[in-house]
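Enquirer: Got a sequence here, can you build the structure:
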Amino acid sequence: MTVLSLIACLSLLAWLWLTFGQGGFWRTDLRLPPRGAAADGPRPSVAIVVPARDEAEVLPESLPSLLAQRYAGEARVILVDDGSTDGTGELARRLGAQSGAALPLTVTSPGEPPAGWTGKLWALRHGVELAGDVEYLLLTDADIAHAPDSLTELVAAAEAEGGYDLVSQMARLSVRTRWEQLIVPAFVYFFAQLYPFRWSNKPGARTAAAAGGCTLVRREALARVGGVAAIRGAVIDDVNLARLVKGGGGRTWLGLADRVDSVRPYPELAQLWRMVSRSAYAQLRHNVFLLLGTVLGLALVYLVPPVLLLTGLILAEPRVAAPAFAAWALMAATYRPMLAYYGRPAREALLLPFTAGLYLLMTVDSAVQHWRGRGAAWKGRTYPAPDQQQNELPVP
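Expert: Purely as a prediction, here's the structure:
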């Protein structure tokens, strides 16, 4: 076999493994677990904690959806203003004072985070403490809008047979602009490839993940593993929270949402680029060898098939073109369900190699920014790599 045909076959073997051996990561049929028998009984108490930093642009679309939750139990919303400079706190109070709110709203501010804390987790800790002795905490981002029965369905799922200590839904992100349509479905697809939902949901499995935009957690389970303080420096807080709860003996569940949506627009590539690159190198534990492996892996899995298919056709070499074509076909077939979930046409699956190339560059850029001392930057704050901090849990 020639070198090119060998590389094409390696890419095909990688796709055979991903398709049939990576926990069915490409499937999009995981929704909230069915309601348990107790779903129609008395509802447990819940506090909805919303960390918010400079969110005045999206708050009018998201916060009213939380205040309008139809829930047959004690519930309230706690918005934690994390040092906003755009009037987020004042706007939240005005929205909470409007007629029609079903749940009460508390707006508070914890001040600047101390050393070793990210701003979001410092805000979450403050909100969790203010929530008091509730049974559940719904941790949701300020850009997430919920259907009126979202809280009811989340709690019912957590109370289903066997019970869950953490139930998380990956909110449906905006795909209105062309760049969003190109980048966003792939973002969720790559996340599921890294953390197959079925593996994450399996008790005893090492994989654990959650989506930070919508996570319901039992207060007792969170307290048992040390609370928010146990992950206080984690940039990728959702995955670390799930690993913490699952590692402490809790049951976790993660799936795709149908009626929980992000209202934050990303109309330009630069905004999407920052969203990905700010945490990509942290995901690799700031390890240069993992970075090199990731770059080579992305190239082999996503870039090799189209390049070698074209090369094989030009050289009239079927031993190169055939495995490359098969690899690209598997790539497109596994991507199709995610495109359908986002309402995108099947033909866009052919663009996944180009999108993967962008993600490769974003990952490299994330490392470059870290080497320049900028770390994970977000909304005016920069977080350097943890120096072997105990609270930064390893990724699977």
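Enquirer: drop to CA atoms for contacts and neighbour counts, all remaining ones
Expert: OK.
Enquirer: I figured Y164 hits A158, correct?
Expert: Yes. Contact criterion Cα atoms under 8 Å: Y164 and A158 qualify, at 4.7 Å.
Enquirer: Compare those two (neighbour count), which wins?
Expert: Using other Cα atoms under 10 Å as the criterion, Y164 and A158 rank with A158 on top: 28 against 21.
Enquirer: so who does L298 touch?
Expert: By Cα atoms under 8 Å, 6 or more residues apart in numbering, the contact list for L298 reads 356-357, 360.
Enquirer: cool, D81 as well?
Expert: So D81 contacts 51-53, 88-89, 107-110, 123 (Cα under 8 Å, 6+ apart).
Enquirer: Second chain to compare with the first, below:
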Amino acid sequence: MTVIAGLSLLVWVWLLLGQGFFWRTDVRLPRVSGEPARWPSVAVVVPARDEAEVLGSSLPSLLAQRYPGRAAVFLVDDGSTDGTGDVARELAARHGGLPLTVTSPGEPPAGWTGKLWAVRHGIALARERTGAQYLLLTDADIAHHPDSLRSLVAAAAGANLDMVSQMARLRVETGWERLIVPAFVYFFGQLYPFRWINRPASRTAAAAGGCVLIRASAVDAARVPDSIRQSVIDDVALARAVKRSGGRIHLGLAEQVDSVRPYPHLGELWRMVARSAYAQLRHSPALLAGTVLGLALIYLVPPVAAVAGAAAGGWAVCGLGAAAWLVMTLTYLPMLRYYGQRWWLALTLPYTAALYLLMTVDSAVQHYRGRGAAWKGRTYTRPDPDVTG
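Expert: This is a model prediction of the structure:
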């Protein structure tokens, strides 16, 4: 147990110093001097499937964008059964602002996920009608500050970036949201350190699908979304495709972009994580086993060693476990501050990690039961490697 506790501490020291300072929350939009002399045209593409409940809190914020150039919004109703398209039209008539087009692509053909089929349809229509130089891909549950689009375009143009993505600030109002949501972003940053993503020479690539501004030329160069049409984790696949094609990308935490989707109960949060966790592991039993062991070593061993060591009088084990738990806690504090949460929630990170471990195992179980990555009435099986780019 002393060796295991010591190994856990060594891993935490390495994570603290050698994993791109993933725990810091100061990576935001690039700071640029000035604004474009001529603002490029932008088309906002919003894929939406059964989103009538949240559109009232999100779509008006897009229509109200204070953007100096030409901009238009294209909402792609992906086979909704709750009147999403009608709600969008009513909101546009009531609020005015940027012009809104509501369109529908029909059911996705074989080999496509529903969202990417909707995005493809929206991009094609937007470019045909507007000739937009930039495309903002944003989800139907994302609300934008009135200057969000202006800031995104200024950052992309000023820093010569082909794609700028922001991790929307998720809702944290219920007890389960406070426990799960900050940890979700913390784990994402640990897996994909933002500083590594933002280095052109680094192979690490990821994006946050809720808010992605991309040059139209980068869409063509990366052949997206066609080249990633089977990807369940489409935002990471998009970033990889753009970076592979030579594009410069940036990912940061948002200040002007918020998710309005509520996750009041554990069940909703569980499904959010489990639907794509095993896909993230490329449906590999070996990677699943390694992930379970890794999560246990990193997050569960420290508190167990600290408590069990103290109870048994094994002070070396207790000290090593407590030290690892302390490092873990300190690295979580910046994310809790970003979300405006109390510091003591950092002590619950091992418990939250145990929940994520179970969610990941459940994701694999659902896959082998034939349910795959299920979302809003659709189930996606393992992608064909010969089809996915």
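Enquirer: What would you report as the TM-score here?
Expert: Once superposed, the chains reach a TM-score of 0.98 (TM-score structural alignment, normalised by the length of structure 2), with 386 aligned residues with a Cα RMSD of 0.8 Å.
Enquirer: Of the contacts of D81 of structure 1 - the most surrounded one?
Expert: Comparing those by number of neighbours (other Cα under 10 Å), A123 comes first, having 28 neighbours.
Enquirer: which residue lines up with that one in structure 2?
Expert: Per TM-score structural alignment, the equivalent position to A123 of structure 1 in structure 2 is A118.
Enquirer: hang on, the earlier thing: and the contacts of D81 of structure 1, which of them are in helices?
Expert: Using DSSP state H, the subset of those located in helices is 88-89, 123.
Enquirer: so the lengthiest helix in structure 2 aligns onto which residues of structure 1?
Expert: The longest helix of structure 2 (DSSP H) is helix 315-338. Aligned by TM-score structural alignment, helix 315-338 of structure 2 falls on residues 318-341 of structure 1.
Enquirer: now the contacts of L298 of structure 1 as TSV including distance to G119 of structure 1?
Expert: Compiled in TSV, those are given as follows (distance: Cα to Cα, whole Å):
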residue	distance to G119 of structure 1
A356	30
G357	31
L360	28
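Enquirer: Beyond the lengthiest strand in structure 1, next helix or strand please.
Expert: When structure 1 is parsed with DSSP state E, its longest strand is strand 252-262. Proceeding N to C from strand 252-262 of structure 1, the next assigned helix or strand is helix 269-283, under DSSP states H and E.
Enquirer: and the next helix or strand after that next one, which stretch of structure 2?
Expert: Per DSSP H and E, the first helix or strand lying C-terminal to helix 269-283 of structure 1 is helix 288-298. Mapping helix 288-298 of structure 1 onto structure 2 (TM-score structural alignment) gives residues 285-295.
Enquirer: In the matching stretch, which residues are buried?
Expert: By neighbour count on 16 or more other Cα atoms under 10 Å, the buried set for stretch 285-295 of structure 2 is 288, 291-292, 295.
Enquirer: Equivalent analysis for stretch 11-26 of structure 1, please.
Expert: Quick answer for stretch 11-26 of structure 1 (16+ other Cα under 10 Å): 11-16, 18-19, 22-26.
Enquirer: taking the residues you listed one by one, which sit in helices?
Expert: Judged by DSSP H, the subset of the buried residues of stretch 11-26 of structure 1 located in helices is 11-16, 18-19.
Enquirer: so which strand or helix has the aligned partner of P385 of structure 2 in structure 1?
Expert: Mapped onto structure 1 by TM-score structural alignment, P385 of structure 2 lines up with Q388. Here Q388 of structure 1 sits in a region with no helix or strand, counting by DSSP H and E.
Enquirer: Neighbours of V46 of structure 1, how many?
Expert: Neighbours of V46 of structure 1 under the rule other Cα under 10 Å: 26.
Enquirer: How about the contacts made by the aligned partner of it in structure 2?
Expert: Using TM-score structural alignment, the partner of V46 of structure 1 in structure 2 is V42. Contact analysis of V42 of structure 2 by Cα under 8 Å, 6+ apart lists 69-72, 132-136.
Enquirer: Next up, the contacts around the residue nearest the centre of structure 1.
Expert: Central residue of structure 1 (Cα atoms, centre = their mean): A211, 3.9 Å from the mean position. Shown in contact with A211 of structure 1 (Cα under 8 Å, 6+ apart): 168-171, 238-239, 254.
Enquirer: I'm done for today, thanks for sticking with me.
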